[in-house]
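In: heads up, no residue letters with this:
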């Protein structure tokens, strides 16, 4: 009988880095991927240390992150603006040591190809033309040198017209003109999962969610420009923007550790059932009490405006109360509260209390007429 571990959870929400990702068990048989050879995750932080260190995940978020890790499924995170949907991705990457978050912001014009890789054929064409021009100049100079010394040379061994040949098409390094996007980089055969943040997927074209399903199910994709080449390998750049390149063989990328894909949505659209069926979902709610709001402000602004013992000044607490009152009349976001607390803290040194209160209201305009329920309702 095997000994029970203290917890099945890999991600705890503690915000303290640890190596718990090494305890992640093998994937379900239907979510096993065999890409290789395995690559190490590039060194570095998550890309937004402040968001990672100040984010306070709820129990539902922690459980669903772990479900996505275990099942190797994308995590669809919904919620009102300012609830920390994007911060969740950075918090996971920070705690589990999964390197820099690969951020893919979505607009209505974005396609799957944009997330996979970018290819610059025009720059490659111009480079090839410059190489041919250089070759012609070298050949002309060689020809002139032969003409000047032909009396001393045996013309039968150096017939006119020979010299430096033009580079054949495809002899250049195609990797100079091809860079993997955030999605394409996340699907490289890393030995541990990368974190991919697909930000505001509800703003996408109607076809993008279903197009992503194909990629997520296969765990692989093809780079057409590489698949056409006779050369079996190419070294390409990645979305990490480092000098390191990765080798692509036969124009195909297959993942090894399926990435933790965090897709955020403000709820501006519904998604197809087939898409939802293949996702783990979680809805992040607005903080429902003054205690939670105060904790959020303390995490973000405590070191800037707080007292040595960690308590917030009276002015900050008044802004929190004002935010709580106004939220009963319309939708407000947590980042609006942070902006108001910061501004009012500095304004309070020279402004009258009434002016500071007016400033708080101006910095916290309603986002909609939707009412946020609180514990006091």
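Out: Happy to help now that I have it. Note that this is a predicted model, so its numbers are computed, not measured. Residues are numbered from 1 along each chain as shown.
In: Only C-alpha atoms from now on, for both contacts and neighbour counts.
Out: OK.
In: these two touch, right, residue 87 and residue 52?
Out: Yes. Look at residue 87 against residue 52 with C-alpha atoms under 8 Å: they come within range, at 6.3 Å.
In: In contact with the closest residue to residue 90 other than its chain neighbours, which residues?
Out: Excluding its sequence neighbours, the residue lying closest to residue 90 (C-alpha to C-alpha, 6 or more residues apart in numbering) is residue 52, at 5.1 Å. Taking C-alpha atoms under 8 Å, 6 or more residues apart in numbering, we find residue 52 in contact with 15, 46, 87, 88, 90, 91, 92, 94.
In: Next secondary structure after whichever strand or helix holds residue 52?
Out: Assessed by DSSP states H and E, residue 52 sits inside helix 49-54. Note on helix 49-54: by DSSP H and E, the next helix or strand toward the C-terminus is helix 59-71.
In: contact partners of whichever helix or strand comes after that next one?
Out: Next in sequence after helix 59-71, counting helices and strands by DSSP H and E, comes strand 75-79. Identification of contacts with strand 75-79 by C-alpha under 8 Å, 6+ apart yields 64-65, 68, 85, 260-267, 279-285.
In: could you give the angle of strand 75-79 to helix 59-71?
Out: 160 degrees (axes from the mean of the first three to the mean of the last three C-alpha atoms, to 10 degrees).
In: Buried by neighbour count: which residues of strand 75-79 qualify?
Out: By neighbour count on 16 or more other C-alpha atoms under 10 Å, the buried set for strand 75-79 is 75, 76, 77, 78, 79.
In: What distance do you get for the fourth one to residue 201?
Out: When distances are taken as C-alpha to C-alpha, to the nearest Å, residue 78 and residue 201 turn out to be 10 Å apart.
In: here comes the other one, which I'd like you to weigh against the first:
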């Protein structure tokens, strides 16, 4: 094992992140004050990685894959991961978070209507206006003549996944920006500044920075964090995984800011390890026929590993039915994704 590798791909948690050297000068950030560490991994990670013994074998990356993941960690650059559906693009973020002890993965799913503001923060101006109106109409408000406290606005602001990932922390957080190729044409360009500068501003808080420089708001986990001067700036740049199914090309300015990793379609050994991780040590042998059926495809046909797991789960419950039932169910559940019925 090369000594320079921080993420080893073994699937076994370790403290290697403590050996990560200082960033290059052009990726060195100085945000503060430091916030508390993120919450531990949750069920979204265990669902993706499986609960059984073969995590190390299942998610052990190849040599090139391992080097590119570590390059993103060292250089503090986003990792753009492309590949067919089911090749393990999203799982990669969870595997790195688990092995390096980086806590719960922040998940930002992208759709055609997604805009940058949603990833950074949300400000519920309508709720604030309604609460102010109710307060002003109350008898207590009329008698006291008090004004709204400057930090009250913090109750109506909540950071999104990207905004939370950019909070100043002692360790990098893990952010999964899932299916970026589904976005509107402008979103990849809109991301450039936040990913390059490692910061963003909240105008609603900047306007009152002189009266109250530090204001409490909530992050994407629902935890309270302090924002100073209306600006969020990272200390350790997050480990950002941008996934794409290859449905569109990205602009050159985004590509030059990313480390590009393409994942190959899982082979028989990796699929068998995945089955063992989710169903137990003997499951790959017991379902060897379904795995072979999954891999038997014409050139250009696409299948997702989720289809294989669904087929195995369902056919386990139909094993005592009439002969041929399991094969028929598996065939129906593993239809190529790019072939019309």
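Out: That came through, no problem. Because the structure is a prediction, the values reported are computed rather than measured.
In: Name the residues contacting each of residue 78 and residue 201 of structure 1.
Out: The overlap between the contact sets of residue 78 of structure 1 and residue 201 (C-alpha under 8 Å, 6+ apart) consists of 264, 265.
In: so what corresponds to residue 207 of structure 2 in structure 1?
Out: Counting by TM-score structural alignment, residue 207 of structure 2 lines up with residue 228 in structure 1.
In: Contacts only, for that match.
Out: With contact set as C-alpha under 8 Å, 6+ apart, residue 228 of structure 1 has these partners: residue 251.
In: and of the contacts of residue 52 of structure 1, the nearest to residue 330 of structure 1?
Out: If you rank the contacts of residue 52 of structure 1 by distance to residue 330 of structure 1 using C-alpha to C-alpha, residue 87 comes first, at 23.7 Å.
In: ok, the residue positioned nearest the centre of structure 1 - contacts?
Out: Centroid check for structure 1 by C-alpha atoms, centre = their mean gives residue 103 as the closest residue, at 2.0 Å. Contacts here follow C-alpha under 8 Å, 6+ apart; on that basis residue 103 of structure 1 touches 182, 196, 197, 198, 199.
In: can you put those residues in CSV and add neighbour count and secondary structure?
Out: CSV is the format used below for these (neighbours: other C-alpha atoms under 10 Å; DSSP: H, G, I helix; E, B strand; the rest coil):
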residue, neighbour count, secondary structure
182, 24, helix
196, 26, strand
197, 27, strand
198, 24, strand
199, 21, strand
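In: Widest-spaced pair of these?
Out: With distance counted by C-alpha to C-alpha, no two of these lie farther apart than 182 and 199, which are 11.4 Å apart.
In: Mutual contacts of those two, please.
Out: 103, 104.
In: What segments of the stretch 101-250 of structure 1 are helices?
Out: With helices called from DSSP state H, counting those that start in this stretch, the stretch 101-250 of structure 1 shows them at 112-116, 121-148, 182-186, 208-218, 224-227.
In: Mean per-residue distance, the first one versus structure 2.
Out: It stands for helix 112-116 of structure 1. Using mean C-alpha distance after the TM-score superposition for structure 1, helix 112-116 of structure 1 ends up 0.6 Å from its aligned counterpart in structure 2, as a mean over the superposed pairs.
In: For ChimeraX, write a command that selects the buried ones of the contacts of strand 75-79 of structure 1.
Out: Buried members of these can be picked out in ChimeraX with the line below, counting by 16+ other C-alpha under 10 Å:
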select :64,65,68,85,260,261,262,263,264,265,266,267,279,280,281,282,283,284,285
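In: distance between the ends of stretch 81-96 of structure 2?
Out: 14 Å.
In: Give the aligned range of stretch 248-267 of structure 1 in structure 2.
Out: With TM-score structural alignment as the criterion, stretch 248-267 of structure 1 aligns to 227-246.
In: Distance from the chain centre to that stretch, please.
Out: Using C-alpha atoms, centre = their mean, to the nearest Å, the mean C-alpha position of stretch 227-246 of structure 2 is found 11 Å from that of the whole chain.
In: need the contact list for residue 74 of structure 1.
Out: Counting by C-alpha under 8 Å, 6+ apart, residue 74 of structure 1 has contacts 68, 216, 260, 261, 262, 263, 278, 279, 280.
In: Could you report the distance from the second one to residue 255 of structure 1?
Out: Counting by C-alpha to C-alpha, the gap from residue 216 of structure 1 to residue 255 of structure 1 is 10 Å.
In: The two: which has the busier surroundings?
Out: Between residue 216 of structure 1 and residue 255, residue 255 has the larger neighbour count (other C-alpha atoms under 10 Å), namely 26 against 21.
In: Reformat the contacts of residue 103 of structure 1 as TSV; add distance to residue 163 of structure 1.
Out: Formatted as TSV, the contacts of residue 103 of structure 1 follow (distance: C-alpha to C-alpha, whole Å):
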residue	distance to residue 163 of structure 1
182	45
196	51
197	53
198	53
199	55
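In: Pick the one among those closest to residue 19 of structure 1.
Out: residue 196 (19.2 Å).
In: And the strands in the stretch 151-300 of structure 1, which stretches?
Out: Remark: strands assigned in the stretch 151-300 of structure 1 by DSSP state E, counting those that start in this stretch are 178-180, 195-199, 220-222, 233-236, 246-249, 252-254, 260-265, 280-284.
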